[in-house]
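# this is a predicted model, with the sequence first.
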Amino acid sequence: MTNEEIKALLALLQSTNVTLFELEQEGVRIKIQKSPLLPAGEVFRLPAARPSTGELLDQASAEQFSQSAPPTKTNTRTITAPIVGTFYRSPSPEAAPYVEVGSVVQKGQILCIIEAMKLMNEIESEFEGTVKAVLMENGQSVEYGMPLIEIEIGPET
């Protein structure tokens, strides 16, 4: 199943009241579970423990997650996870990380990899600037929309 097919499936499921969906196709099993919506005014916080790999944040929870994060400085931009998977800082266990805190990065430069269903997805920088923080640990499970890396950009003109 391709990333586009998964994205289409997620979009379809978001518009329904289905809270749990499982699919097995050609030896690949996908389980999607929506988090129940929180009452208005209640703040969504991630648990201190690592998230499980089988759960997805639905769109409302992802929005509440981004609203509960501390505000970032205007010159700091955050690269977020575009998919659910496992975060890796380097292309292999023996290789050096793509970036370190203090690394100067260019737009389009590879910052990390997210492995999803045995596919390695390279995550590229959307900005030019300096890496200020790597927010995930190597091998950590990530959910859609989770912050991965903070980049300080120069003054906007």
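That came through, no problem.
# make it CA atoms for all contacts and neighbour counts henceforth
OK.
# longest helix in the chain, please.
Using DSSP state H, we find that the single longest helix of the chain is helix 3-14.
# buried ones in that helix?
Neighbour-count burial for helix 3-14 flags Leu10, Leu13 (criterion: 16 or more other Cα atoms under 10 Å).
# and whichever helix or strand comes after that helix with helix 3-14, angle?
With elements assigned by DSSP states H and E, the helix or strand that comes after helix 3-14 is strand 20-25. Put simply, strand 20-25 runs at 150 degrees to helix 3-14, going by axes from the mean of the first three to the mean of the last three Cα atoms, to 10 degrees.
# so which residues make contact with strand 20-25?
Strand 20-25 is contacted by residues Arg29, Ile30, Lys31, Ile32, Gln33, Lys34 when judged by Cα atoms under 8 Å, 6 or more residues apart in numbering.
# which residues does the second one contact?
Applying Cα under 8 Å, 6+ apart, we find Ile30 in contact with Glu22, Leu23, Glu24.
# structure B:
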Amino acid sequence: MKAKEIQDLIDFIAKSGLNKVNIETEEFKISVKRDPDQKVKYVKDNSSSAPAQPHAPAPAAPAPQPGPTLVPAPAAPAAASEESRYITIKAPMIGTFYRSSSPEAPLFVNVGDEVKKGQVICIIEAMKLFNEIESEVSGKIVKVLVDNASPVEYDQPLFLVDPS
């Protein structure tokens, strides 16, 4: 694997929101983990056990965090207590989040829509398989926490639902 390919992989991981990627082939094994240290480990075959840094340095700037945060601004403690009454629907898998079945199709749910337990609310595409994600609760969609066609991680919050 060339240094340019490694840098492209690092850039892809930073943009996708993934925290860790492991790739292993017959020729090489690579493990990329995104954290404050921005460590990159590259070991060619099993003949060299010492990690070698790629020619291109890892990005020094912190990578963007996936999706909006659920933590309200420090000046809004009342908003925090209000959000605590909502139920968070989380991603059951990693993949790409889609709000509709195709670009031309209407969205499964919008803010303000009433949903029932078992109703399809989004799709997560993983490894070319499109998985319909169903609501775990009945209630009203208060907030969509992820942008359409963006990567999501396991257990990442997707929707806030008001069960009342």
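Looks like it came in fine. If you're wondering where the values come from, they're calculated on a predicted model, not measured in any experiment.
# in which helix or strand would I find the residue lying closest to Pro72 of the second structure once chain neighbours are set aside?
Spatially, and ignoring its direct neighbours in sequence, Pro72 of the second structure is nearest to Ala80 (6.2 Å; Cα to Cα, 6 or more residues apart in numbering). Using DSSP H and E, Ala80 of the second structure sits in helix 77-83.
# tell me the contacts of the residue positioned nearest the centre of the first structure?
Compute the mean C-alpha point of the first structure, and by Cα atoms, centre = their mean the closest residue is Ala81, 1.8 Å away. Shown in contact with Ala81 of the first structure (Cα under 8 Å, 6+ apart): Ile114, Val142, Glu143, Tyr144, Gly145, Met146, Pro147, Leu148.
# which residue in the second structure aligns with it?
Under the alignment (TM-score structural alignment), Ala81 of the first structure maps onto Ala91 of the second structure.
# ok, Glu143 of the first structure next?
Under TM-score structural alignment, Glu143 of the first structure pairs with Glu153 in the second structure.
# Leu119 of the first structure too?
Taking TM-score structural alignment for the superposition, Leu119 of the first structure sits opposite Leu129 in the second structure.
# tell me how far that match lies from Val161 of the second structure.
Noted for Leu129 of the second structure: a distance of 26 Å to Val161 of the second structure, by Cα to Cα, to the nearest Å.
# do the same with Ala149 of the second structure
Separation of Ala149 of the second structure from Val161 of the second structure (Cα to Cα) stands at 21 Å.
# those two: who's more crowded?
Between Ala149 of the second structure and Val161, counted using other Cα atoms under 10 Å, Val161 has the larger neighbour count: 27 against 16.
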